[in-house]
Structure formats: structure tokens, C-alpha cells
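Student: Pasting a predicted model and its sequence here:
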Amino acid sequence: MAQTKYRHLDDQNAKTRRPDRKTLRRLYSYGTPYYKQFIAIFVLIIITVGVTLAQPRLTQLIIDNNISVLLDPARSQNEHNLAMSGATQLALIYLATVVVAFVAGYGQAYMLHKTGQKILRRIRQDLYDHILKLPMTFFDHYPQGSLVTRVTNDTETLNEMFTSVLTTIFRSLITLGGIVVIMYSMDGKLATYVMILTPAIIIISAVFRRVIRKIYYAQRRVLSMINTKLSENISGMRTIQVFFRQKQVSEEFDEVNREYLDLSSKEVQYYATYRPFLEIVRSLGIAGLIWLGGRNHLDGIITFGILYAFIDYIQRFFQPILELAETFNIIQSAMTSTHRIFHLMDQEAEDIGGKVAVPLSGLQGKIEFKNVWFAYNEDEWVLKDVSFSMEPGEFVAFVGATGAGKSTIMHLLCRFYDIDKGQILIDGIDIKEYDLKQLRESVGVVQQDVFLYSGSVMENISLNRPEVSVTDVRQAARIVNADTFIEKLPKRYDEEIMERGSTLSSGQRQLLSFARTIAS
């Protein structure tokens, strides 16, 4: 089977980009371990909304029951005193609602962001752990920048989903429901007038949601391209400068960067159109309420306090709707990121091999290739019906032109890839039957392209493997004659190596690679 399984994974993701209920349930499964915290958060939201919605009602009671009495010269002094006392009590209650709303809001925000960060850490760790388990075939055909985007940008976008969207939706729905109940309890006709405006808002929001979804998927795709170009160009900066390709590379990056700018401009344009439409509906609603409510007040049907409360409530009624509208941006972006993350998590992990254990004494070293066929890409055969054998203790060199398959043979021997046809035997056993971890631990490989990590010389040789001691590292360095230059370093084995070993020569990097293999 050719190794093209993961090609154009971003394109496959785009074709199946609409998240389904299964994807959403999978996302929220990360939040279920913290259900107690979310219950507490929702209770605090209910308290916050409850005391906040009580404030216009308290104002209405002060106007109708107290201020109207204080402004009426025909009332007695005793009635004025009672009205002042009642107004003071209601004012103190109003102040208490402000304090309670502040405390509950602070507690809710603190718990929410703390819980959201814990969920985000778990998602990011699960994604990274899964990437570590993917086969080499995947990394051959999948851009590094796209992986970086998923682990960083996409997971961070999900943070908004847990820390903003859920609470906004819950708070907005509770607020809308509470306002509707209170308005109908005060005056049914005015409340019905306010509710008539709702269908217009729903229609505008539905159209906006459909349009903005496409923009978000395109943005994520282009952002992955930007990260890919950054990763490739920074890693190959020496090549770019040697061949003086700065201008060409800059132009290529600018092309992708401009595409992202165009998509962001479209997003701003759609959003800038959507919000004013809602504002127009709200303004018309307030104007109509003032006209209708004003006539009812002049006719003595409702009090001025009720009219004031309704104007306050209709503004509060539109506020959660506007908040829900703003969350559409976050929801669409989060849904895009959710699908991209789980699409990556669903990629098949590397086969862990068979159940045959490598003997404690190690492999004897007899290797046989029997009629092996292999291709990285379909019908582009690198090895065609290759057969050979090597006895234990033999030194064998593979000589051939570039691309003849010399490195491929080592890759197949370590099972970085699986062959398409034929069989590879080690000590008479098919390598697919060996436990993969034990097989790779039994094969020493010095990579053609040496990769060094940021860290000390000691860490780069031992790779923090628990079975490799300090003594093993020093002995391995002496065997390959790497200790000669290591001892000349200012901190010797504790000397820090920059990313990819840029502070060392090619020969020094190669010696560390030899020592790394021997130390294992």
C-alpha cells in the first residue's frame, strides 16, 4: 500500500467541515469531569441575573410608590415621611443587588476561567500525545505549520468556547426568559409588542451565521499555510540567505498574508453590517415603545414607573441578543477549530507491532529481505522485488545512486514504514510480529540528518532516557571520540546547545549523534 494516506488532509477536512452532534458531544465530554464547577458557575449566573433584573423593578416601585407621593403637595407630612422611608429602604435594597451582582459575577468569572484553562490543558495534551503516536507516513505528507496551528491557535480558540460561549448563552437565555416573565407580569400588551420584534432578529442572525461560517473555515486554512511557511523558511534560513532568496520568499509569504487579510476584511465587513441591523431593530423597538407606552400613560392605563421600567427592560432585552450575536463569531471559530482538532485526533495511530518480545540478550542480528516492494507514493516504486540476507556480525554497505533506496532500507528495518509486498525477517521472525517499541530499542540508527534539541550536551546524548546514566553518556562520547571537543566547551557536558545544534559544526553534531546511538 502506497504511503499517501494522509495527503491533502486539510482538503478532506474542508469537505467534511460542518461539525455534527457527535463532535460537539465529544468536545463537551472534556468538561464533564468539572460538572460540579459548572453547576456552581451556573448558580452564580442565575443569582447575578436575578438581582440585576430586579433593579428596574425596584426603580419602578420607587417612582410609583414613593417619588410620586413626595412630588404630590396634596399629601400629608406623615405620608411624605413614609414615602421617604420606603424610598430609602428600596434604595438600600438596590445597593445590595449591585453588591451581590458584583460578588457573584467575580466568583463566576474566576471559576470559569480557571476551569476553562484546565480543560484547555487536557485537550492540548491529548492532541500532542496523539501526534506523538502517529506514523512517519503522516509527517511526510502533513505540513508542520498546520500541526502547530492545531496545537496552539485551534486549542486556544476552544478556550473561548468554555470560558465565554457557554456562560454567555446560559446567561442570555436566563436574562431573556426573566425579562419576558417580568414584562408580562407588568403589562401584557407592551410585552407582546416587544416580542413581535424577535422574529426579525432571528432571521437576521440566521443569515449572518450561514455567511460567516464559510469565512472562518477559510481563515483557518490560510492560517495553517502561514504557519507552514514560517516554519519552513525559519528552519531553512541559511539556505535562503546562501542563495539570496529573501525577496522571493517575502513575496510568497506576502501572497498568503494578503489572502488572510482579505478574509479578515470580509469578516469585519459582515460583522459591521450585522450589528447595525440589530441596532436599527432595537432603536425602532424603543421608539415604538415610547410612543405606545406614552399614550397608555397619558390615558392613565399605566404608570410612569412602569413605562420607565419597560424602556429599561427593552434595552436589557436586546443586550443579551447582541451578546448572542457577538458569540456567533466565537462559536463559528470554535466549531471550526473543534472539527480540525478532532479530525487530527481521529487519524490512525501507529501500529504498536506484534506480541513477540525481543530476547533479554538482544537480537542476534540475522536480517533477511524477501521479495520486498515499497513505494512512498502510489506506483512510484523505490524498492522492487528486493531480496538479500545479512548474517550476525557482518559489516554490510549499501552503495547506490541518490534515491536508490539506501536510507529506505533502514527506515523499513525500523518499521518507520510498512512494506507493500514481501517480507522482512530478523532472526527468522517477521518484523511485524515484534513489539514495535522493543524492536526499535534493539536497532541503533545514526540519522543522515542529525537533529539536536535545545538543551545540554548531556541531555542530547541521553535524550532523558532513564536507562541511560551519566556514566553511559560519558563512555559513549569517549568511544566515538566526541569527548575531545566536549571537554573544551565552557561547561563541558552541561553546555547548552541552541536549537538544531546551530552553535556546533556539522562534524560535532554527527559525533553527538553517534554517541546518542551507542548510549542506547
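Tutor: Received, thanks. Source: prediction; values computed, not measured.

Student: only C-alpha atoms for contact and neighbour calcs from this point on.
Tutor: Noted.

Student: can you pull the contacts of residue 323?
Tutor: Neighbour list for residue 323: 168, 172 [criterion: C-alpha atoms under 8 Å, 6 or more residues apart in numbering].

Student: Which element, helix or strand, includes it?
Tutor: Assigned by DSSP states H and E, residue 323 belongs to helix 304-345.

Student: contacts for whichever helix or strand comes after that helix?
Tutor: Downstream of helix 304-345, the next assigned helix or strand under DSSP H and E is strand 367-377. The contact list for strand 367-377, computed with C-alpha under 8 Å, 6+ apart, reads 1-4, 381-392, 418-428.

Student: hold the first one in mind and look at this next one:
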Amino acid sequence: MSQPDDEILGKAYDHRLAKRLFAYLKPYWGRVALAIPLIALTAGFELLALNLTMAAVDLFLMPPATERLGFFSRLTASVFEALGGRPSPVDGVSVIGGLYLGLMLVVFGLTYWQTMLLNGTGQFVMYDLRRELFAKFQRLPLSYYDRTPIGRMTTRLTSDVDALNELFTSGFVTLFSDVVVLVGILLFLFLVNWKLALVSLFVVPLLAAVTAWFRVNATRTYREVRTRLARINAFLQEHLSGMATVQLFNREQREFQAFDAINDAHRRINIETIFYYAVFYPAIGFVSNVGVALVIWYGGGQALTGALSLGALIFFIQAMQRFYEPIQDISEKYNILQAAMAAAERVFKVLDEPLVITSPPTPKQPSVKRGEIEFRNVWFAYKGEHWVLRDVSFRVAPGQTVALVGATGAGKTSITSLLMRFYDVQRGQILIDGVDVRDFDLAELRRYFGVVLQDPTLFAGTIADNLRLGATDIDDARLMAAAREVQADAFIRRLPGGYQAEVKERGATLSVGQKQLLALARALAFSPRILILDEATASIDSETEGLIQSAIERVLVGRTCVVIAHRLSTVRKADCIIVMHRGEIREMGTHAELVARPDGIYRRLYALQYQEARPAARTTATGLPATAPLMPGA
């Protein structure tokens, strides 16, 4: 079984991906160029502080013979001589202590600035990447959303971009800093005493073996942790959104047991991961202590024979303890690098997704926007040659209302999606006011349309924000006029704050009917030439439907309308009804014409639904006649 790409980890370093990532640093190269020498200076001053310890011991605390002074101690003595002679031990220790404190203050300042520069750069890069990703998501065709889970796209914008931020601020930077420290320590070790330096490096092969063991096992468990976490997320997303069904069918205990098993697998692999870390850290500490023990054994012997100063021995002990830190740090950062490279691959996969629906280089535009629609021998399939529409042809004159009816999967919604060019046809043409939709500028084409869906989309914000959707040319007067026209103004003003009332996520505090009225008001505020009603009254009660239907009739005045029919209250008044069956047009005409056909599909459906609806008309709660019967499966 292939893994979802959220669970796959690649190489810890991929030159191709790294080169592309570094391109995002180009606008901020000045910040990076300033941070790099700060990193080198920080490492240099830290090493200099270690050397000051050696100089303090050799020059003032336990001074050996001058010929046995280390390189840095001799250099420090020369500086004192040039400044007027070597001070007394008390003064010398005070001076070197002050210098040490001063160096640490400089290291503090350098560390602060490099952190601000690099982490700030990481934030800028994250900002740019998220902007680019979101812009790409807005331009991708609906076919991409058909095959890609929303959770995966959210992960691209959040977790994956965060992983790349860690790469910039901790990954590459830490590696650079660690390399500088390692090289610097080795240089000073060999300058002080090359024999003792070689002895101190005897444990490096053992250190490399421990690190390799940890890296292999930590990589495996890290991958499995991500896999099990992905399974937890998938399970939670599915079952929390379907909690009503779980409770309805008394599945709580069964689903709890299923979650418990998934959760337990995640716990066990995390405990295994903890085991490797629990072994790795003490092992590195033990190996480093073995190195220090070798330094004390061999260096102590040299110090006793006078071949090595005590200051140099203390320097070696301190330097060896500092030497193992970068090696341990590099091992820890391996998974960060690996996760970041995998995240980069996933992010760039989205950014490289081809834009199959784009505006032409030289778009066309009708001289007059009338709202005429024409389908000419249209064939369409979402995949391969599994045709959803087969040789569909019809024409809707400006200002007419056409209704599409038929069973689920007949191709009704596909027709409206093709109109707005969410997909492109494989054969044939779709014309708006005589111009092929593929020749329009996409933004201009979609300004033609207003859409009211069965479940309208509302966003967090205010009522006014949801009606205006950021359009700067729609003022408050026009907004309120549109709301009054569809009879939404009354309920809006009853809300706390009126048009400035807060709308919760997905309009959770509003009824379905209220959301439909807002969707109609929004459509009217944008004044589209073509209105698409996709089962706009399918999910509301009969009383609310009357209100919505009255609003629809007001909105339809002077506009072309395409209705995906569910209730006959809309279908019967349409100028033309198109009956779809398995992607083909089987019948076309007015309600009266289609009902008059003895063996017509529409007549049979109408008769069937009318018979089913008649008892409902006699038993409505209000005692009033029910609305017109329903059309099946539209």
C-alpha cells in the first residue's frame, strides 16, 4: 500500500530542493549575509573565552616556564608586555576575568542579532510561501479540489511551511554554526598540543557509531510517529464530523475501541522513540566523558613531566566538552532536515501543479452584456472518456429562465460548472453572448454570474462583509437596497448590530432560509447578468420556500436564469425545461408542453411526484395547501 504524501519522508538533504528554497532567501539576502559573519564571530568569541581561561592559569595562577607556554598564553603575554609589562597575579586575573565577562556580553549581543535576523528572515519566507501557496490554491481548477482532501491542503499552508521555517532558522544555520565551532576547536587543539589533540580524537569513531545507530532508528520511528499521527487525525476528522451518526446508531463504544487501538499504536511508537533518545543522550555523554578521561590521563601525564602546562590541560578539558555538543546537535537536527525536505517537496508539488484553466493571452469580450447562453454539441468528462455530458446543445435567450431536471448524475451541475469555466469541455463550444467561454478573461467571465446554492457559503465576519465580499464598488445604500429587494432586510435589522452583526463560521447562527436570503441579496448586490440557482430551495420548509420564491422572482427580473430544479414551484414557471438523462438531453419545452407528451419522462415523473405530494397537501401543519410537488433526484 502506498503512503499518503503527508507520511513520506525523503532524504535529509536534496540539492535540487535546497537550491529552490534558497531562491526565497534572495529578497532577504542582506539579512542572511549579515547573520553569517555574526555566527562565525559568535563561535570565535566563545573559543576565545576558552583560551582566556588557559591564559589566566598559565600566566598568573600556576605559571610554568616560559618555553612551555601554549600558543595563546604566549600571545597574551606578548600583549601585556607591549602594553607596559605583565601585571601582578591579582591584577592579571582581574583583567582576564573582565575580558572574559566582556566577551560573554559580546556573545550575548551577537547571538541576539543573529537570532533576530535569521528568525525574522524565516518569518518573511513563511509569509511569502503562504501567500504564494494561497494564491495558487485560488487559481487551481476545481478538478484539483475534487481529488485533494481539504485537510491535506491546510497542512501544506501550515505544518509544511512551519517545517521550512525551522529549516531556515535552525537547520542550515545550526549546521553552519556547528561546523564553524568544530573546525575552530580542532584548530586550537592542534595549535596548543597536536599529540594531545590526536589522543582526544580517539573516541570519534565510537561517537560516529552511536550517532549512526541513533539516526537510523530515530528516522524510522519518526516516520512511524507521523504515520500514526496522520491516522489519528483522519479518524478524528471523520468521526467528529459524523458524530450525529455515531450516536444515532449507538456506535460510541465500538468507535471508542477503534480510536483506542489507533491511539495506543501512536503511544507505543512514541515510547520506542523515547527509548532511542534515552540511550543516545547518555551514550553521547559517556563517550564525551571517555574523551575527557583520555585527555586527563595523557595530558595529566604530560603536565606532570612538564611537557604541558596546567592551563593547556584545563583548556583541553573544556574544549573537548564543547567539541561534542555540535556533533550531538547535528544528530538531533537530522530529522528536522529530513522533515523539512519532505515538506519542501510537497509544497513545490502544489506550486508546480499546472493551471489548466487560465485566461487566454488576448481575451475577447462581447460588445454588449445581454446574458445569452448557448451550448453547441458539448461533450464533457471529469476523467478520461467517462462522459458526463454527451452532445448537449441548447440556447437560452437573454432574460429567459431555463430549468434543468433529471436524476442524480444526469449532468445538471456539470452544465453550470462548465458555464463558469470551472472545467473545460473536451468537445464542442459554450458561448456567452456569442463568445466562447475559453476566450474570455476569467475574471470578466465570472462577473457575469451570481450563484445561489442549496447550502450557501458564508464566511466569518459581518453580514455586510458577506454580502459585499470585499467589492469596493458596492456601497451601503446598494447593499441595503439589495437586501430589501429580496426581503432580507427585516431579519438582518433584528440581528444584534444589524448589517454589522457577526456571522459565525459557515453561518452557524443563521437558519437555512436566512442564509438563502443572504445569498440572494449578495447575488443581487453584484448585479449579475446570469443567475444560477442550484437547488436553492431544496433544504427549507414550505413556508420559508414561499418567502425565498418571492425573493427569487424579484431577482430574476431582467436576468437570464439557470435553475437546477428540485421543487416544481420554480420549474413550472420556467420559460424552458430541459430534462437530462445520463448526460443527454431527452426532452425540452415548457411545463405545459412536457406534461402534454403522453410517454414523456417529465410527464411520468410529474405524475408520480404529484400523486406522492397530494396527501402532504391535505396534512400540512398550517392547514394550508402544500407547495407544488417535488421533482425527483434533481
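Tutor: Received the coordinates, thanks. As the structure is a prediction and not an experimental result, all values here were calculated from the model.

Student: Could I get the TM-score for this pair?
Tutor: Here the TM-score for the pair of chains, by TM-score structural alignment, normalised by the length of the first structure, is 0.87; 504 aligned residues with a C-alpha RMSD of 3.0 Å.

Student: just checking, what residue in the first structure corresponds to residue 100 of the second structure?
Tutor: Per TM-score structural alignment, the equivalent position to residue 100 of the second structure in the first structure is residue 94.

Student: what residue lies at the spatial centre of the first structure?
Tutor: residue 155 (1.2 Å; C-alpha atoms, centre = their mean).

Student: wait, that residue sits on residue 337?
Tutor: Yes: in terms of C-alpha atoms under 8 Å, residue 155 of the first structure counts as a neighbour of residue 337; the distance is 7.1 Å.

Student: Packing partners of the longest helix along the first structure?
Tutor: The single longest helix within the first structure, with elements called by DSSP state H, is helix 77-132. Packing partners of helix 77-132 of the first structure (3 or more C-alpha pairs under 8 Å, 6 or more residues apart in numbering; DSSP states H and E): helix 35-61, helix 68-70, helix 155-160, helix 304-345.

Student: make it 7 Å
Tutor: helix 35-61, helix 68-70, helix 155-160 (3 or more C-alpha pairs under 7 Å, 6 or more residues apart in numbering; DSSP states H and E).

Student: just the ones you listed: most buried one?
Tutor: Most buried of these, by mean neighbour count (mean count of other C-alpha atoms under 10 Å): helix 155-160, with a mean of 22.

Student: Over which residues of the second structure does the helix or strand just after that one lie when aligned?
Tutor: Remark: after helix 155-160 of the first structure, the chain's next helix or strand is helix 166-186, criterion DSSP H and E. Taking TM-score structural alignment as the measure, the second structure aligns residues 172-192 with helix 166-186 of the first structure.

Student: That stretch vs the first structure, mean deviation?
Tutor: Compared with the first structure after fitting, stretch 172-192 of the second structure has a mean deviation of 1.2 Å; criterion: mean C-alpha distance after the TM-score superposition for the first structure.

Student: mind listing the helices in the stretch 451-600 of the second structure by residue range?
Tutor: 463-468, 476-485, 489-494, 512-525, 542-556, 568-571, 591-595 (DSSP state H, counting those that start in this stretch).

Student: Residue 13 of the first structure versus the aligned partner of residue 21 of the second structure in the first structure, what's the distance?
Tutor: Residue pairing (TM-score structural alignment): residue 21 of the second structure is matched to residue 27 of the first structure. From residue 27 of the first structure across to residue 13 of the first structure, the span is 17 Å (C-alpha to C-alpha, to the nearest Å).

Student: Then residue 501 of the first structure?
Tutor: Residue 501 of the first structure is 36 Å from residue 13 of the first structure, where distance means C-alpha to C-alpha.

Student: Compare those two and say which is more crowded by neighbours.
Tutor: Neighbour count, other C-alpha atoms under 10 Å: between residue 501 of the first structure and residue 13, residue 501 has more, with 20 against 17.

Student: rewinding a little: from the contacts of strand 367-377 of the first structure, which ones fall inside helices?
Tutor: Using DSSP H, none of the contacts of strand 367-377 of the first structure sit in helices.

Student: Where in the second structure does the helix holding residue 323 of the first structure fall?
Tutor: By TM-score structural alignment, helix 304-345 of the first structure lines up with residues 310-351 in the second structure.

Student: which ones are touching residue 58 of the second structure?
Tutor: 64, 69, 73, 309, 310, 311 (C-alpha atoms under 7 Å, 6 or more residues apart in numbering).

Student: make it 8 Å
Tutor: Here residue 58 of the second structure is in contact with 64, 69, 73, 309, 310, 311, 312 (criterion: C-alpha under 8 Å, 6+ apart).

Student: Buried ones among those residues?
Tutor: For the contacts of residue 58 of the second structure, a burial check counting by 16 or more other C-alpha atoms under 10 Å picks out 64, 69, 73, 309, 310, 311, 312.

Student: nearest residue to the third one other than its sequence neighbours?
Tutor: Taking C-alpha to C-alpha, 6 or more residues apart in numbering as the measure, residue 73 of the second structure lies nearest to residue 55, with 4.6 Å between them; neighbours along the chain are not counted.

Student: ditto for the fourth one
Tutor: The shortest distance from residue 309 of the second structure to any residue other than its chain neighbours is 5.7 Å, reached at residue 303 (C-alpha to C-alpha, 6+ apart).

Student: Can you report how many residues lie near the one you found?
Tutor: When neighbours are counted by other C-alpha under 10 Å, residue 303 of the second structure registers 18.

Student: again with residue 451 of the first structure
Tutor: When neighbours are defined as other C-alpha under 10 Å, residue 451 of the first structure has 14 of them.

Student: Please apply the same query to the one 10 residues further on.
Tutor: Look at residue 461 of the first structure: counted by other C-alpha under 10 Å, it has 29 neighbours.
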